[in-house]
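**Q** This is a predicted model, with the sequence first.
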Amino acid sequence: LTDAQHRAEATPLLSMPGQIDDLGELLRFWRTYRDKRNQYEELRMRAYAEMPAQWAHVWSGNEDARLTVFRQHDSASVRRGLIGEIPQTMWWMDFPLLERTYYQLVVNFDVFGNVSHQGQTRLYFDLIRNGAEINFLRLLPADARQAMLDDWYEKSGQLKLRLSYTDIDTETPTGLQLHGDKPRQAFAEQLLGPHGLANAIPDPINRCRTSRCYREEQPVALQRVEQALSRLTNRLAAGLQVIGHLPEATMLRVEYGENRREVYSLLRNRAHSNVAFMFGEEHRYQPRLDTLTVYPGVLSSYPNFMFSLRAEEVPAFVVALEGVKDREAFERLVERWGIRRSHPQFWWYFNDLTRYLRETEPVEAGVLDMNRYQNL
C-alpha cells in the first residue's frame, strides 16, 4: 500500500447515524458511531496539544458568536448573546461540531422517523455535546479540567465517562491567563468584561456586580421593578422555596405609565447530577439546586403561566415570592396576581404576549403555543 493509503486506513471515517432505521441494530449502530467518533477525538486531542488554546481562537464573529440555550423540559429556546448568571456548563463549538450538529438535527433528521432513527439521533448528539464540553475544557488550566468534568458527570455520569467517552487532555497548558481557584468564573468574567469579546451583552438583573441591578436606559419605574426582581436570581431553591412551585417558563407582565407594559421571563433552571442518559432524568434531578433567571422579553414559545401586576406592586410581589413556604401561600399569591385559564380576561392577557412580541421583536415574532399553559 502507498503512504496515502496507509494514512487513509489510519484515519477514522466520521459519519452520522440515522440513515438505517433497523430497531434491532440500534445498539450496534451506536457502538460503531461512538468508536469512530472517539478515534477522531483522540486524533484531534493530539493535534490540539501542539497548539494551546488562545483568546485568538475564540471567534468574536457576528451576533451569532455567543448563544444562550434555555431548555424547558421537552422544548428549548436559543437567544443571541450571553444571558443569565455564569452557568455550570459551557460549550465551545468548532466548525466540525457545528457541521455535524446541523446535519444530524436538521438535514438528516426525520420528524416522522421510527424509534431507531430517533434513538440514534439522540445518542449521537450526546457525543456532540461531550465534544463541545471537551473543547471548552481546553481553555481552562490543565490541572482544573478533570475536576470540572467530574462536576458535570456526577454519580451515574461517571459510568458514562468511562464507557462512552475518550479521556481528556490534562497536560497541555492553556494560553489564557486565568488567575484564582475558580477558572471557569475567571474565564467568564474576562469574556463578559469591558474588553471582552463581541456580543457579551450586559445582564445587570442576573449578573449584578454593583448596587444598580437594572438597565440604565429604562424609565425609572422599570428600574425599580428590575432592582426588586434581581433579588430572585442566583438563589437556590433550598433558600427560595417558591421555585419549587413555579413551572419552567413563567411570564411576568408589568404595567407602568400610561398604558405601557413590559414582559419578563422567569425561567426555572433545573439542576441535575448529569445529563448523560436518555432516560431516568427524575433520578438525576436535584431540585434543591434549582435557580431562577429573570430577563426582559418572552424567552419561550411555550409559556407555562403568567402573572400580571402594576409596577408599584412588584416589590410586594417579590416579598410574597420570598415568603412562600408551602402550597397554601403560593395559592394566595396566584389568586392575587396570577392569570389562570379560568380568568375572565385570560385570552386578552395571553394574546397580549403576542402583541408584545410583534412590538419588540417583529422579525422573530410568532404565535405562542398554549398547550403547556398550566392552571396553577
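**A** Received the coordinates, thanks.
**Q** Could you use CA atoms for every contact and neighbour count after this?
**A** OK.
**Q** which secondary structure element contains the nearest residue to Val298 once chain neighbours are set aside?
**A** In this structure, Val298 finds its nearest non-sequential neighbour in Ser265, 5.7 Å apart by CA to CA, 6 or more residues apart in numbering. Ser265 is part of strand 260-269 when elements are defined by DSSP states H and E.
**Q** helix or strand right after that strand?
**A** That would be, after strand 260-269 and using DSSP H and E, helix 281-284.
**Q** The next helix or strand after that following helix: how far from the chain's middle?
**A** Next helix or strand after helix 281-284 toward the C-terminus (DSSP H and E): strand 291-296. A distance of 12 Å separates the centroid of the chain from that of strand 291-296, by CA atoms, centre = their mean, to the nearest Å.
**Q** What segments of the protein are helices?
**A** If DSSP state H is used as the criterion, the helices of the chain fall at 3-10, 26-48, 95-102, 115-137, 145-152, 156-164, 183-192, 220-229, 281-284, 314-323, 327-337, 346-360.
**Q** Quick one: closest of the ones you listed to Arg79.
**A** Nearest of the helices of the chain to Arg79, taken as CA to CA: helix 346-360 at 14.2 Å.
**Q** Show me which positions of the closest one end up buried.
**A** For helix 346-360, burial by neighbour count (16 or more other CA atoms under 10 Å) applies to Tyr349, Phe350, Leu353, Thr354, Arg355, Tyr356, Leu357.
**Q** Asn135 and Trp91 touch, don't they?
**A** Yes - between Asn135 and Trp91 there is a contact at 7.2 Å, judged by CA atoms under 8 Å.
**Q** rewinding a little: and the helices of the chain as CSV, adding distance to Leu299?
**A** Formatted as CSV, the helices of the chain follow (distance: least, CA to CA, whole Å):
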stretch, distance to Leu299
helix 3-10, 46
helix 26-48, 34
helix 95-102, 22
helix 115-137, 22
helix 145-152, 25
helix 156-164, 30
helix 183-192, 21
helix 220-229, 16
helix 281-284, 23
helix 314-323, 20
helix 327-337, 21
helix 346-360, 10
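**Q** hold the first one in mind and look at this next one:
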Amino acid sequence: MHIYKYIFVVFFIFFTACSVKPLKPIVVKAVDREIDYQKDIKPILDKRCVSCHSCYNSPCQLKLSSYEGLDRGVTKEEVYLGERLSSQNPTRLFIDAKNTQEWRKRGFASISKSNSAIGTNNSLMLQILEHKMKNPKSLGEYLSEEDLTCAKDLDELAEYLDDNPQKGMPYGFPPLKNSEFELIKQWLYQGAKYTPQKHTSFPNELIEFEKFFNADDAKHKMSARYIYEHLFLAHISFKSRPNEFYELVRSSTPSPEPINIIATVRPYDNPKVDKFYYRFKKIESTIVHKTHMVYDMSFDKLERFKELFIKPKWDEKAYDFGYDSEDNANPFIVFSQIPAKSRYQFLLDDREYVIRTFIRGPVCKGQIALNVIHDHFWVTFMQPEFDLSIKDNKFFKSQYKNLELPIKEGSDMALLETFTDNYNDKAVNYYINRQKLYDKVYKDGLDEQSVTGDILTVYRHFDSASVHNGALGNLPRTSWVIDFPLFERIYYALVAGFDIFGNIGHQVSIRRYMNRLRVEGESYFLNLLPKEDRENIFKSWYIDSEDDEIFYFSKNDSKKIYKKIDSKREFLESIIGKFDELNYVKANQRLSKPPKTYKTKEDYIDGFRSLISKGNRFISHVNDSHSNLAYLRVKNIPNEDDKVVSIVVNRWHDNVSFMFDEEDRLNSDKDEMNFIEGFVGSYPNLFLVVDYKDLPNFIDMLHNFDGSQKYKKRFMKYAIMRSDKDFWKHYDWFQNRFFKDNPHEAGLFDLNRYYYKAYE
C-alpha cells in the first residue's frame, strides 16, 4: 500500500510541475537611441528598487544600488542563517570577487542576461517586472527579507509566479510607471550596457591623509592601524567636497595605481602581503541611510589626529606590532603603546559615529545584536580625568587578559562551547577588580562631575536601531555610562570582530558577551545613584531574569546629595542640557487628556503629549515587530511648510537577558509613544498623511482607538498602505524631504519592513 502512495506523490509532483506554463520571451520594439544606464536606468532603480535591494538583507542578495550589484545578480545562499554550524565564505560586493565570472563561480545567477531571439528579451529582471505590470494589485502579507524567490532561471521563476501571481516586482508595492518600465525593457534588450565612470580628481585633503596613513615610522603605522580599525565602515566626507563619500581600505597597490582591496574578513586580520597601503576608495553605490555612517575629515581633523597620536609621548618606544600575533583580536594589547587617553579621546571626539556603528554596522538586519538592548535608553560617558584605566596604567595592563573578547575564536565556535567559554567570567573578574580600585580611589563615591553630560539617545526599532544627539523622549527606563574599556570592547565585539557570515556559535557568543557589557554599562550608571536605590532599580530592569542576581555595585555611596524622591530622574535631569519639550514629562507634570478645542500651537503639542503615556490604546492594537516606526506628514499648515514627525513606539521588555522568545517578555500595556520632529531610523513601517485641520480628529482617533471597525476605518483615512495606488508619490515626498532637511546624513530609506496589513 505504501508503494502506491509513493507512486501517487511522484506523479502528482510531476504533473503539477508540467502544468506550470513556461514564461514566454517578451516582445520588444526597438528604439533608435541607445539607453544610458547612468542617465536613464539608475534613477529608476534608485527610486523604486534600491529601497529593498541594497545590503545583506537584500532579497536573494540582489543589490541594485550599483551596476556591479545588478550585474552580479542573485543567489540562493542566505546571509541571515543564524543556525548554520559552519561559517560561510563572505559575499561582499566589490571585495570577495573581482568580476562577473568569479561571482558566477560563487553561485550567483544573472538577472539581466537574455538568450532570446532578436526582437524579444527573456531576462529574469524583465519577466518579473512585466509580471507586476500585468498584476498590479498587491494582496496578503509581504515580508521581503523572508519570502524569497531567488530563481536562478526562467523555469524556477515561472513556478514561483504561478504559485504567487501577485508577487512581481516591486514586491508588494504598485508597479513602475509604463514609461519607466519601457526604459528598462529597452536597456535590457540592448544588452544592459554600462560605461564605468572615470574619476581623475580628488579632494585636496585626501592626498595629505594618505601620506599620514602610509608614513613608514612605527608611530604613524600603529596610529593609522588604530584609526583604520575604527573607520573601516565609515562613509568619509572631505570638507572640500562634502557631497562625495569615500571608504578607507587596505590595498596592495599604492597611489596613484588602481586600488586592489585586500579581502580580509575583519579589519585586524593579517593582510598577508609584504606591504599594503591605506587608500580612499570613492563610493559609487547609491547612498542608503541604513549603512550611511558619516565621518567628516578636514585639515583640522588631520591636525587632531597628529595631536592625539603623533605629538604625545607614548607609553613605550613605538614599534610595529605586526599581524601574526594571536592577540590581534585584543585591541588593549595590540595598541598598548599608544596612550589610553589618546585612544579614548579619539572615540569621544566622534562618539555618535562610534555608537552608530554598533547598531547600524554592516549587518543591516541586526536583531541578533539588538535584542540585547532596550527599545529606548540614554548613554553618557565617563570623563577621561576620572577614568582609572587612563589614570592607572599599571592596573590597566594587569587586566588585559580579563579584557579578552570572544572574537578571538574567529567566525567558528561550537555552540556548546559558547556556554562553557570563560570570556563572560573574565568580564565579571575585570568588573570586580575595577570596582575594588574605584572604591579605593574614590572613597566618597562619584557624582555628575565624573561624566561628560553629552547624552546620546538610542532607539531600537525591532531589528534596526538609531542613535541621536541629545536626550530624546521621556525619562528612559535604563541608562548607561560608558568608560574607555567598555567603549572599546563593545566596538570590537559588535563591529570590528563580528562576522555576519559566522556560525551560530560565533553569533551566540557575541550575544552572550554583549549581555555582560550591557549590565556593566548600566551598573556604572547605577553607581552614581544612592547606594540604597541601586539594587531595586536594577531588579526593575531584570524582571524574571537570571541577571537580577548579579550585582556589580560600588560599596561606596554616591558623592552626589539627593533628595531621594526619584534618584534616577534627579541624576539625569542634573546632566540634561536641554529637555525634549514634546515628550519629556517632569516629576511635577501630569499628562492631561487631549484638548477639547485646538486653537494654538500649544494645544496641538498637548494633544500629542496626551498620547505618550504608557498603556496607549492604539499601541496595544497595532504594535508588533512590523509597526513600531511611522513617519507622519502634517500638511497645509497655515503660513508654514509641511511638518514631519517620527512616531516611535518603545516596546516594554520585562528584561532583555535572553536571545530567544522575545515575545514572551513584552508587555504592550507599558509601551510608550514618542513624537520626534524630523526623521528617526532607516526602516519606516508606515507613512501617515494628515491635513492640519484634521489633526484633532487624528489625535482623537489614536487616543481612543479600540480595534473596532469604526476606528480602523478612521485609521485608514490617514495610513498609506503598500497597495495604495499613490504609494510612490507619498514615498517620494518623504524621501525628498529627508534629503532636503539633512542632505549630508540622509540616504534612501529601506522599505523591506513596510507595514503589510490593511484594515478593510
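**A** Happy to help now that I have it. Keep in mind it's a predicted model, so treat the numbers as computed, not measured.
**Q** Mind checking how well the two chains overlap by TM-score?
**A** After superposition, the two chains reach a TM-score (TM-score structural alignment, normalised by the length of structure 1) of 0.85; 346 aligned residues with a CA RMSD of 2.5 Å.
**Q** out of the buried residues of helix 346-360 of structure 1, who's nearest Ser60 of structure 1?
**A** Leu357 (28.3 Å).
**Q** The closest one maps to what in structure 2?
**A** Counting by TM-score structural alignment, Leu357 of structure 1 lines up with Phe738 in structure 2.
**Q** how much space between the nearest residue to its match once chain neighbours are set aside and Lys740 of structure 2?
**A** Nearest residue to Phe738 of structure 2, sequence neighbours excluded (CA to CA, 6+ apart): Ala746, at 6.2 Å. From Ala746 of structure 2 across to Lys740 of structure 2, the span is 9 Å (CA to CA, to the nearest Å).
**Q** ok, now Ile355 of structure 2?
**A** As judged by CA to CA, Ile355 of structure 2 and Lys740 of structure 2 stand 25 Å apart.
**Q** where exactly do the helices run in the stretch 101-250 of structure 2?
**A** Using DSSP state H, counting those that start in this stretch, the helices of the stretch 101-250 of structure 2 run over residues 124-134, 154-163, 178-189, 204-213, 218-231.
**Q** Let me have the ones you listed in a markdown table, adding mean neighbour count and distance to Ile561 of structure 2 as columns.
**A** Shown next, in a markdown table, are the helices of the stretch 101-250 of structure 2 (neighbours: other CA atoms under 10 Å; distance: least, CA to CA, whole Å):
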| stretch | mean neighbour count | distance to Ile561 of structure 2 |
| --- | --- | --- |
| helix 124-134 | 20 | 66 |
| helix 154-163 | 17 | 67 |
| helix 178-189 | 19 | 66 |
| helix 204-213 | 17 | 48 |
| helix 218-231 | 20 | 39 |
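**Q** Please produce TSV containing those, extended by distance to Asp671 of structure 2.
**A** Formatted as TSV, the helices of the stretch 101-250 of structure 2 follow (distance: least, CA to CA, whole Å):
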stretch	distance to Asp671 of structure 2
helix 124-134	38
helix 154-163	39
helix 178-189	43
helix 204-213	47
helix 218-231	35
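**Q** Which one, of the helices of structure 1, ends up nearest to Gln19 of structure 1?
**A** The minimum distance between Gln19 of structure 1 and the helices of structure 1 falls on helix 115-137, with 7.6 Å, by CA to CA.
**Q** average gap between the closest one and structure 2?
**A** When structure 2 is overlaid, helix 115-137 of structure 1 sits 1.0 Å from its aligned residues on average, using mean CA distance after the TM-score superposition for structure 1.
**Q** mind listing what Glu208 of structure 2 touches?
**A** The contact partners of Glu208 of structure 2, by CA atoms under 8 Å, 6 or more residues apart in numbering, come to none.
**Q** corresponding residue for it in structure 1?
**A** So Glu208 of structure 2 corresponds to nothing, using TM-score structural alignment.
**Q** how near is Glu208 of structure 2 to Ala369 of structure 2?
**A** For Glu208 of structure 2, the distance to Ala369 of structure 2 - CA to CA - is 37 Å.
**Q** Structure 2: which residue goes with Gly113 of structure 1?
**A** Aligned partner of Gly113 of structure 1 by TM-score structural alignment: Gly502.
**Q** isn't that match right up against Ala414?
**A** No - with contact defined as CA under 8 Å, Gly502 of structure 2 does not count as touching Ala414 (11.2 Å).
**Q** higher neighbour count, these two?
**A** Gly502 (25 against 15; other CA atoms under 10 Å).
**Q** Hmm, Phe679 and the match of Leu357 of structure 1 touching each other?
**A** Yes - between Phe738 of structure 2 and Phe679 a contact is recorded at 7.2 Å, counting by CA under 8 Å.
**Q** Identify the residues contacting the alignment partner in structure 2 of the residue nearest to Val298 of structure 1.
**A** Alignment note (TM-score structural alignment): Ser265 of structure 1 maps to Ser646 of structure 2. Counting by CA under 8 Å, 6+ apart, Ser646 of structure 2 touches Leu629, Ala630, Tyr631, Leu632, Asn674, Phe675, Ile676, Glu677, Gly678, Phe679, Val680.
**Q** Tell me the counterpart of the fifth one in structure 1.
**A** Structural correspondence for Asn674 of structure 2 with respect to structure 1 (TM-score structural alignment): Thr293.
**Q** Tell me which residues touch the nearest residue to that match once chain neighbours are set aside, please.
**A** For Thr293 of structure 1, ignoring the flanking residues on the chain, the nearest one in space by CA to CA, 6+ apart is Leu267 at 5.1 Å. Residues in contact with Leu267 of structure 1, defined by CA under 8 Å, 6+ apart, are Glu248, Ala249, Thr250, Leu292, Thr293, Val294.
**Q** since we're on the second one, how many residues are nearby?
**A** The criterion is other CA under 10 Å. On that basis, Ala249 of structure 1 has 28 neighbouring residues.
**Q** Please pull up the equivalent of Leu751 of structure 2 in structure 1.
**A** By TM-score structural alignment, Leu751 of structure 2 lines up with Met370.
**Q** Same check on Gly521 of structure 2?
**A** Checking TM-score structural alignment: Gly521 of structure 2 goes with Ala132.
**Q** what residues are up against His117 of structure 1?
**A** Counted by CA under 8 Å, 6+ apart, His117 of structure 1 has contacts Pro17, Gly18, Gln19, Ile20, Asp21, Asp110.
**Q** Closest one of those to Pro96 of structure 1?
**A** Nearest to Pro96 of structure 1 among those is Pro17, at 15.7 Å by CA to CA.
**Q** For that closest one, give its distance to Tyr40 of structure 1.
**A** On the measure of CA to CA, Pro17 of structure 1 and Tyr40 of structure 1 end up 16 Å apart.
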